[in-house]
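# structure, please.
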Amino acid sequence: MTTAPSRPTTRHSTAAAPADPHRWPDVAAVPGTSWPVRATTAAVLRNALRRLPLRVRFADGTTLGLGGPLIEVHDPKAFHARIGAGGLIGFGESYMAGEWDAPDLVGALTVLAAHAADLVPAPLQRLRRLWAVRQPAAQRNTPDGARDNISRHYDLSNDLFTLFLDDTLTYSAAVFRGFPAQWPLLAAAQRRKIDRLLDLAGVQEGTRLLEIGTGWGELALRAALRGAHVTSLTLSQEQRALALRRVREAGVADRVRIELCDYREARGSYDAVISVEMIEAVGAEFWPVYFRTLDERLAPGGRVALQAITMPHARMLAARDTHTWIQKYVFPGGLIPSTEAVEQTVREHTGLTVTARDALGAHYAETLRLWRQRFTERRDEVAALGFDAVFRRLWTFYLAYSEAGFRSGYLDVQQYLLTKEGSER
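As a prediction, this is how the structure comes out:
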């Protein structure tokens, strides 16, 4: 629910360092809301929390829930004001401000993710278009908008990503042999995932491969070591610089081109196309263009290997026009598709066929757990790079929130094989 806010009041959380109002304006200031809005928000929340397998303890000692992971609300007034004004965005900002915490953050968020469809009463769900914050037009994934959106996340700092990723610098779901996994096994699990995709796409000696979304170069590098000729596209200058260095150091620079290029600007014909967790940055408006690009760049008889995070179709439809905390602070312009949306777009806008699909959600939960633990262990090194306490809480919340999504089944990740009729290679 929203209201016309009164003048926001700046506060300093007792649970975290004060937020810089220039860098974090919506964290440093609690939105002004009327008493009726705060009271209504509190009543709606308390009614929902009473039915969840959680323990939510407020500063006055009141505890709600059926038992389970603990959430401690240090500043109920600010907590309710933020949620009343901004919904789930306010919930995340309240964590960033240190107004609530959880000893087992993933456990608490997993419960909330599992009950996401039930948290808002049905009458309010039906009025979602009236109270939900809309996506800002500036975050549309036009060619210029996509460059800005990608830069805001992937150009933060190569050094930052190096601190919590494994030696492959792979920023997508790994594939493990068993659970639970340990940190030393993550690099092998990432290479296993990459080799699985290369096999799915039929990449071998002489294959002309187009990669849409370079990351930091591990897939292009491994494809080149198979003897493939790789063209890899990225919009991140930081990623491209480091990927080029890694390719040179591996001695395969003669077989890999890494271009600062939007997927819509790709040219040429390729035997195989691979795109790993790139579609989440495309936006629903441009899904038809993205899949047509895969089709147009793929030679007859070619194969596409696609790795994509997915969410339930009904939740995707509810969220597709809504501005979310993840979009505001982590992935501007992003939207996770459903399997139905992927397959419908392929069917209606391309000549490709969805030949195979494999779900690997449990592997992503484990990948995120290892990243989150590594990020936490190296928080002092993150601080030394110039990232303040609010940023560190933001990223802790982001990694835990994502892990909870996969553990609850709210999110999944798929590996698709798309094929194109024509002469065999």
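# only C-alpha atoms from now on, for both contacts and neighbour counts.
Noted.
# quick one: buried residues of stretch 239-253?
239-240, 243-244, 246-247, 252-253 (16 or more other Cα atoms under 10 Å).
# from Trp131, how far out is Gly86?
Using Cα to Cα, to the nearest Å, we find Gly86 at a distance of 9 Å from Trp131.
# neighbour-wise, which of those two wins?
For Gly86 against Trp131, the residue with the higher neighbour count under other Cα atoms under 10 Å is Gly86, and the figures read 23 against 16.
# what segments of the stretch 51-200 of the chain are strands?
Applying DSSP state E, counting those that start in this stretch to the stretch 51-200 of the chain gives strands spanning 55-58, 63-64, 70-73, 100-101.
# redo the ones you listed as JSON lines? Include mean neighbour count and distance to Lys193.
Below are those laid out as JSON lines (neighbours: other Cα atoms under 10 Å; distance: least, Cα to Cα, whole Å):
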{"stretch": "strand 55-58", "mean neighbour count": "20", "distance to Lys193": "38"}
{"stretch": "strand 63-64", "mean neighbour count": "20", "distance to Lys193": "42"}
{"stretch": "strand 70-73", "mean neighbour count": "21", "distance to Lys193": "35"}
{"stretch": "strand 100-101", "mean neighbour count": "22", "distance to Lys193": "34"}
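# here's the other one to compare against:
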Amino acid sequence: MTVPVVPAPVRTDRVDAARWPDVAALPKASRLRTAAAERIVRHAVRSLPLRLRLAGRSRPLGLGGPLLDVHDPEAFFRRIGAGGLIGFGESYMAGEWDAPDLVAALTVLAGNAGTLVPPRLQRLRAAWAPKQPARHRNTADATRANISHHYDLSNELFALFLDETLTYSSALFRGFPAEAALLPAAQRRKIDRLLDLAEVGEGTRLLEIGTGWGELALRAAARGARVVTVTLSAEQQRLAQRRLREAGLADRATVLLRDYRKVAGVYDAVVSVEMIEAVGAEFWPEYFATLDRLLVPGGRAALQAITMPHERMLASRDTHTWIQKYIFPGGQIPSVEAVEQSTGATALRTTRRDGFGAHYAETLRLWRECFTERAEQVGELGFDETFRRMWTFYLAYSEAGFRSGYLDVQQIRLTKGETA
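Okay, the predicted model is just below:
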């Protein structure tokens, strides 16, 4: 059994205010909003299998279960009152609360996401929830900055917690619990299954949207496919090109720094792994129209996509979230229904769909444990303590989403001109 590791609390007076302005300083929030936040939290926790311990209070709140330990209740409720879930995440970054088992505590919250806020306030969400900044819209001009924010952090950072394949998406395991030593094989199994869904083989003209660090392009080229792969991350392009050269496959695969909307040509197959989440709901119809334009009649698209329940997607799609602010600007997780609606005006039809969310939870656990074990090396790369708490929260928050069933991950095959 793995013993959870709790990152050391950050002293707010040590937070780099230039890098983390909204963590270093408490937000402006009226007494009314702070009091309302406390009342909502208390009311929610009262019926949850969770313990909320507030410093200076003798008894924890809740029905029992994982502990959420609040060191500074005034700051905690003030941040939530001002920013909702963004404030909840920033409070963790500031070291104002901790949890001995962070994933377990967040899993309880994720599993009850639809009921944490009273229904009458949910109906007024548009009035109190933060709105997504206009600058994060995934237009052709803005998308590169959104992608760069995350993927151009440092190839060395990602190499510290990913496996040797440098694959940054859900693996596909043979069984649980997953072991770190088996992660490379599980990642290659996932990639091979996608390539099989798209019927990629000798001579296939393959387009990959979202290169990552090149593992899928490598495996497709090794099958004899002629690969064009596009990314908006200069860091990823550089490393993917190097890996292809070192494998002797550079003549079969071209890595372009290009927006998917600007790709030309015709292809027998398109593969895209967890890229649709970065497209933005506004642009999903354009994304699928692009796949339709690029595929030959009878062509196949094999996608791997994180999904969420449709009603939760509708409720949150206009809200600015902690993940969007700090991790993936402009991101939006689709529902299965949203994918079907977005392909409706194209000749693309779903001919297979398989979910494997439990595998993502295990993938994230392995990444998080590796990141925690190598926290000192992360620091040596220039990433401060606040960043390390942010990244720990991000990985745990994501893992909790899959463990609770709030999130799923799907492999979807779309065929041009066929029905299921």
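# which of the strands of the stretch 51-200 of structure 1 sits closest to Met278 of structure 1?
Comparing the strands of the stretch 51-200 of structure 1 against Met278 of structure 1 with Cα to Cα, the closest turns out to be strand 100-101 (31.8 Å).
# aligned to Val175 of structure 1, what sits in structure 2?
Matched to structure 2 by TM-score structural alignment, Val175 of structure 1 sits across from Leu172.
# try Thr10 of structure 1
Under the alignment (TM-score structural alignment), Thr10 of structure 1 maps onto nothing in structure 2.
# next: Asp26 of structure 1.
Superposed on structure 2 with TM-score structural alignment, Asp26 of structure 1 falls opposite Asp22.
# so who does Ala302 of structure 2 touch?
194-195, 197-198, 269-272, 411-414 (Cα atoms under 8 Å, 6 or more residues apart in numbering).
# in three-state terms, label the alignment partner in structure 1 of it for me.
With TM-score structural alignment as the matching criterion, the partner of Ala302 of structure 2 in structure 1 is Ala305. Under the three-state scheme (DSSP: H, G, I helix; E, B strand; the rest coil), the conformation of Ala305 of structure 1 reads as strand.
# centre-most residue in structure 2?
Ser398 (6.6 Å; Cα atoms, centre = their mean).
# now that one: how far from Tyr360 of structure 2?
The gap separating Ser398 of structure 2 from Tyr360 of structure 2 is 9 Å, by Cα to Cα.
# what is in contact with the two at once?
Counting by Cα under 8 Å, 6+ apart, Ser398 of structure 2 and Tyr360 have no contacts in common.
# which element is the equivalent of the residue nearest to the centre of structure 2 over in structure 1 on?
Under the alignment by TM-score structural alignment, Ser398 of structure 2 pairs with Ser402 in structure 1. Under the assignment given by DSSP states H and E, the secondary-structure element containing Ser402 of structure 1 is helix 389-408.
# what about that helix, how far off from structure 2?
Once the two are superposed, helix 389-408 of structure 1 sits an average of 0.2 Å from its aligned residues in structure 2 (mean Cα distance after the TM-score superposition for structure 1).
# what's downstream of that helix, the next helix or strand?
Using DSSP H and E, the next helix or strand after helix 389-408 of structure 1 towards the C-terminus is strand 412-419.
# what about that next one, distance to the chain center?
Taking the mean C-alpha point of strand 412-419 of structure 1 and that of its whole chain, the gap between them comes to 17 Å (Cα atoms, centre = their mean, to the nearest Å).
# what do you get for stretch 321-336 of structure 1?
Centre-to-centre, stretch 321-336 of structure 1 and its host chain are 9 Å apart (Cα atoms, centre = their mean).
# what's around the closest residue to Ile327 of structure 2 other than its chain neighbours, how many residues?
Using Cα to Cα, 6 or more residues apart in numbering and skipping residues adjacent in sequence, the residue nearest Ile327 of structure 2 is His150, 6.2 Å away. Other residues near His150 of structure 2 number 14, with proximity taken as other Cα under 10 Å.
# quick one, helices of the stretch 251-400 of structure 2?
Remark: helices assigned in the stretch 251-400 of structure 2 by DSSP state H, counting those that start in this stretch are 284-294, 310-316, 322-326, 336-343, 357-373, 375-380, 385-403.
# how about those helices, which one is nearest Val255 of structure 2?
Nearest to Val255 of structure 2 among those is helix 284-294 (17.1 Å), distances taken as Cα to Cα.
# name the surrounding residues that touch that closest one.
When contacts are defined by Cα under 8 Å, 6+ apart, helix 284-294 of structure 2 is touched by residues 260-261, 264-267, 270, 276, 279, 301, 339, 342-343, 345-348, 416.
# at 6 Å instead, please
Around helix 284-294 of structure 2, the neighbours that count as contacts under Cα atoms under 6 Å, 6 or more residues apart in numbering are 266-267, 342-343.
# mind picking the one among those residues that's closest to Ala35 of structure 2?
Within the contacts of helix 284-294 of structure 2, distances to Ala35 of structure 2 taken as Cα to Cα reach their minimum at Ser342, with 41.8 Å.
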